[in-house]
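Asks: No letters, just coordinates:
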């Protein structure tokens, strides 16, 4: 899996696994032992550590609940846009302390080139997937039935970790996209009670598929030049 290293950033320390031969960095946002809840993840440190390491493309792996009956557990989902309902997360590197005012354009939050690569891989492997709007909530609790009825009018899946990663990556000019595993139907959609065991059971079932996708992504990504505008986001968004 690579060599474990600790990266010191101005926002905190981050543990990563690095395979320098293939130029791949693995970062487990919840920690190697899944000990960090979603609302306590140091998102700024994580994304900044990848920037320090020279990472240019980020493939984020997320687990989500489905808000629509046709988006079935065990399938994949590619976000095209997002809405967030978090409460306590620091979501920018530019809070005014350095005298710089930045307004990042998020009309295209996810890197179109990475999204195209994901589509190509999923189609090639005949893995079922959907696309649409990702709703991010604070966690760590699951949502109520009433909240889900509201979120269904706005988006297609609901998760707890996709934001503020996508914004922070954009602020640093990094290409970012997400591949979501649909692990369950959200509260009130499924007739059964939602349990954490159900979520991890689905993740286990699709684990091999996820490995296949990541391996393909590494191969595809290393052979294709970047032609997107992600790296220009900060320049376009800075007030001068």
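Replies: Yes, it's here. The model shown is predicted, which means the values in this text are computed figures rather than measured ones.

Asks: use CA for all of it now, contacts and neighbours both
Replies: Will do.

Asks: May I see the buried residues of stretch 131-149?
Replies: Within stretch 131-149, the residues scored as buried using 16 or more other C-alpha atoms under 10 Å are 131, 133, 134, 135, 136, 137, 138, 139, 142, 143, 148.

Asks: ok, those vs residue 193, which is closest?
Replies: residue 142 (11.2 Å; C-alpha to C-alpha).

Asks: quick one: contacts for the closest one?
Replies: Shown in contact with residue 142 (C-alpha atoms under 8 Å, 6 or more residues apart in numbering): residue 187.

Asks: So residue 118 lies in a helix, does it not?
Replies: Yes: using DSSP: H, G, I helix; E, B strand; the rest coil, the assignment for residue 118 is a helix.

Asks: The residue lying closest to it once chain neighbours are set aside in helix, strand or coil?
Replies: Spatial nearest neighbour of residue 118, chain neighbours left out: residue 217 (7.3 Å); criterion: C-alpha to C-alpha, 6 or more residues apart in numbering. Classification of residue 217 using three-state DSSP returns helix.

Asks: Presented hereafter is structure B, for comparison with structure A:
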């Protein structure tokens, strides 16, 4: 099977709108079960694969996602380009709710996750270059597609990946800001590095659902507001990907 683009949907994106002739694939991987079936179909005249990172009913928390199985499943179906759609909190002042960012760097604060395909008995140990964690050519395609679609996105930014599922303390966000993070999310790693180990082109569409703790005016972050902002940003994703696939 030839897959022109694979999309991993985060919180708020549990299916791919407009996917025609859809079929489901339960993939058996050496790393266990993926978050759910991979759904393939036609979109914008191309073959697209979609996987809901947290499961289609949002039952898998970020620290329990089987990132290795997810990436392996997409790779085994023939995907070579992957877009990760991630819900994030904004740290930088211009990265407020409903803003879409195409980050170019990552800092990993997660722990206890399987971060490499090398982490199995007898596997070859590979030291990959991760200086640039996202594929620049695919990043540029996303940014250009958004521009053509008339959708504003921010080019670049540092994604800080935290453990979750709880949100962060003000002190943790202050530390991340000092470290140079512009965004905070719970699923950016190890997804990006596993894609690199499989030689997949990988880029991220980061959808800002809220300001991180201490970065906005809210005394408390409301989950209801988070999902309202996320729904508005998520609605723009198919338009961006449609232009990307047609270009």
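Replies: All right, it came through fine. Note that the structure is a prediction, hence the values are computed from the model and not measured.

Asks: List the contacts of the counterpart of the residue nearest to residue 118 of structure 1 in structure 2.
Replies: Per TM-score structural alignment, the equivalent position to residue 217 of structure 1 in structure 2 is residue 244. The contact partners of residue 244 of structure 2, taken as C-alpha under 8 Å, 6+ apart, are 141, 142, 144, 145.

Asks: Now do the same contact list for the residue of structure 2 most remote from its centre.
Replies: Most distant residue from the mean C-alpha position of structure 2: residue 122, 29.6 Å away (C-alpha atoms, centre = their mean). Residues in contact with residue 122 of structure 2 (C-alpha under 8 Å, 6+ apart): none are found.

Asks: element containing it?
Replies: Assigned by DSSP states H and E, residue 122 of structure 2 belongs to no helix or strand.

Asks: And it, what's its match in structure 1?
Replies: That one, residue 122 of structure 2, aligns with residue 98 by TM-score structural alignment.

Asks: equivalent range in structure 1 for the helix or strand hosting residue 7 of structure 2?
Replies: In the assignment (DSSP H and E), residue 7 of structure 2 maps to strand 5-9. Aligned by TM-score structural alignment, strand 5-9 of structure 2 falls on no residue of structure 1.

Asks: Give the buried residues for that strand.
Replies: Neighbour-count burial for strand 5-9 of structure 2 [16+ other C-alpha under 10 Å]: 5, 6, 7, 8, 9.

Asks: Tell me the helices and strands packed up against that strand.
Replies: On a contact count with 3 or more C-alpha pairs under 8 Å, 6 or more residues apart in numbering; DSSP states H and E, strand 5-9 of structure 2 meets strand 46-52, strand 81-90.

Asks: any chance of these in CSV, plus mean neighbour count?
Replies: As requested, these are exported to CSV (neighbours: other C-alpha atoms under 10 Å):
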stretch, mean neighbour count
strand 46-52, 24
strand 81-90, 26
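
Asks: okay, which residue is most central for structure 2?
Replies: residue 84 (2.9 Å).

Asks: isn't that one right next to residue 9, touching?
Replies: Yes: judged on C-alpha atoms under 8 Å, residue 84 of structure 2 makes contact with residue 9 at a distance of 6.6 Å.

Asks: Strands of structure 2, start to end?
Replies: For structure 2, applying DSSP state E gives strands covering 5-9, 20-25, 38-43, 46-52, 81-90, 100-102, 105-108, 154-155, 158-161, 183-185, 201-211.

Asks: To residue 191 of structure 2, which of those lies closest?
Replies: Set against residue 191 of structure 2 and scored by C-alpha to C-alpha, the strands of structure 2 come closest in strand 81-90, at 8.3 Å.

Asks: if we can go back for a sec, quick one: the strands of structure 2 as CSV, columns for distance to residue 218 of structure 2 too.
Replies: Formatted as CSV, the strands of structure 2 follow (distance: least, C-alpha to C-alpha, whole Å):
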stretch, distance to residue 218 of structure 2
strand 5-9, 27
strand 20-25, 41
strand 38-43, 38
strand 46-52, 30
strand 81-90, 13
strand 100-102, 20
strand 105-108, 26
strand 154-155, 23
strand 158-161, 21
strand 183-185, 17
strand 201-211, 8
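
Asks: how about residue 177 of structure 2, what's its partner in structure 1?
Replies: Under the alignment (TM-score structural alignment), residue 177 of structure 2 maps onto residue 152 of structure 1.

Asks: State the distance from that match to residue 142 of structure 1.
Replies: In this view, residue 152 of structure 1 and residue 142 of structure 1 are 15 Å apart by C-alpha to C-alpha, to the nearest Å.

Asks: Can you give me the buried ones in stretch 209-216 of structure 2?
Replies: 209, 210, 211, 212, 213, 214, 215, 216.

Asks: For burial, what's the neighbour tally of the aligned partner of residue 205 of structure 2 in structure 1?
Replies: Matched across to structure 1, residue 205 of structure 2 falls on residue 179, judged by TM-score structural alignment. Residues lying near residue 179 of structure 1 (other C-alpha atoms under 10 Å) number 22.
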